[in-house]
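**Student:** make a model of this:
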Amino acid sequence: MDITIYHNPRCSNSRNTLAAIREAGHEPRIVDYLATPPTREELMSMLAASGLRARDAIRSKESLYAELGLDAEGVSDEALIDAMLAHPALLNRPFVVTPKGVRLCRPPETVHDIL
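**Tutor:** Here you go, the predicted model:
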């Protein structure tokens, strides 16, 4: 099965999701999204396929979130997407893409829905 995980090895949810994929017998393509962030088209596609809005996929606990004023009311999805592309640390993780769908795997067990 063709599986891609947008991974941050420092994140326990990301590590646990990767382990679950491997325990299910798959070896995914691992994208260190901090070093190689998704393109705008890839991010838009992942959001659409997962049924999430940009605000659902952004890491609001990152200090940069408030520093950039992204916590203000009325910030558009387009502005949030721009921020995630410019600052990949703002993208929540891990996103997993398979032929069965796309999920933001928080909690990690969510990955089983698309394996």
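**Student:** rest of the way, CA atoms for contacts and neighbours
**Tutor:** OK.
**Student:** and the helices in this structure?
**Tutor:** 12-23, 40-50, 63-67, 77-86 (DSSP state H).
**Student:** how about JSON lines for those, with mean neighbour count added?
**Tutor:** Formatted as JSON lines, these follow (neighbours: other Cα atoms under 10 Å):
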{"stretch": "helix 12-23", "mean neighbour count": "18"}
{"stretch": "helix 40-50", "mean neighbour count": "15"}
{"stretch": "helix 63-67", "mean neighbour count": "13"}
{"stretch": "helix 77-86", "mean neighbour count": "16"}
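**Student:** in CSV, list the ones you listed along with distance to D56.
**Tutor:** Converted to CSV, those look like this (distance: least, Cα to Cα, whole Å):
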stretch, distance to D56
helix 12-23, 16
helix 40-50, 9
helix 63-67, 13
helix 77-86, 10
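**Student:** let's see this one next, to set against the first:
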Amino acid sequence: MITIYHNPRCRKSREGLALLEESGEKFEIVKYLEEPINEKELNTIISKLGIKPIDLIRTNESIWKSEYKGKKLTDQQTIKAMVKYPKLIERPIVVNNNKAVIGRPKELILDII
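**Tutor:** Next up, the predicted model:
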């Protein structure tokens, strides 16, 4: 099953959702600002993405700048920051079984569906 971690207020996330809808594939939507992602799930997603947790952070968000910028965080501390402040998570994230991509640009989604 394909899952998109989606923020409806984000243009890039809406574009990724539209691409999935056009694909005809079945998928589920997780509005992660309303249904927060827990640490275990976030660890799994990051593993499937094949990136470091810091690479999933939206470093231009004001909460990152005010709370974390310039601090040395471990991977787990970075994950805890995303769990506490889901707005920090880059979007959209699309997961299909053991593969995942950040849909920026949206065409990357095509690589896993």
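**Student:** of the helices of the first structure, which approaches P99 of the first structure most closely?
**Tutor:** Taking Cα to Cα, helix 40-50 is the member of these nearest to P99 of the first structure, at 10.9 Å.
**Student:** next, the angle helix 77-86 makes with the closest one.
**Tutor:** Angle, helix 40-50 of the first structure to helix 77-86, by axes from the mean of the first three to the mean of the last three Cα atoms, to 10 degrees: 120 degrees.
**Student:** average offset of helix 40-50 of the first structure relative to the second structure?
**Tutor:** Comparison of helix 40-50 of the first structure with the second structure after fitting gives an average deviation of 0.6 Å (mean Cα distance after the TM-score superposition for the first structure).
**Student:** what residue of the second structure matches up with H87 of the first structure?
**Tutor:** Under the alignment (TM-score structural alignment), H87 of the first structure pairs with Y85 in the second structure.
**Student:** relative to L19 of the second structure, how far out is that match?
**Tutor:** 27 Å (Cα to Cα, to the nearest Å).
**Student:** about what we covered before: which one of the helices of the first structure lies nearest to L115 of the first structure?
**Tutor:** L115 of the first structure lies closest to helix 12-23 among the helices of the first structure, at 7.7 Å (Cα to Cα).
**Student:** residues contacting the residue lying closest to L42 of the second structure once chain neighbours are set aside?
**Tutor:** Of all residues not flanking L42 of the second structure in the chain, I79 sits nearest, at 7.2 Å (Cα to Cα, 6 or more residues apart in numbering). The contact partners of I79 of the second structure, by Cα atoms under 8 Å, 6 or more residues apart in numbering, come to 39, 42-43, 53.
**Student:** got it, and M84 of the first structure?
**Tutor:** 58, 90-91.
**Student:** just to revisit the earlier point, now for the helices of the first structure, which one comes closest to L104 of the first structure?
**Tutor:** So among the helices of the first structure, helix 40-50 is nearest, using Cα to Cα, at 7.3 Å.
**Student:** how about residues contacting that closest one?
**Tutor:** Here helix 40-50 of the first structure has contacts from 53-54, 57, 81, 85, 95, 97, 101-104, using Cα under 8 Å, 6+ apart.
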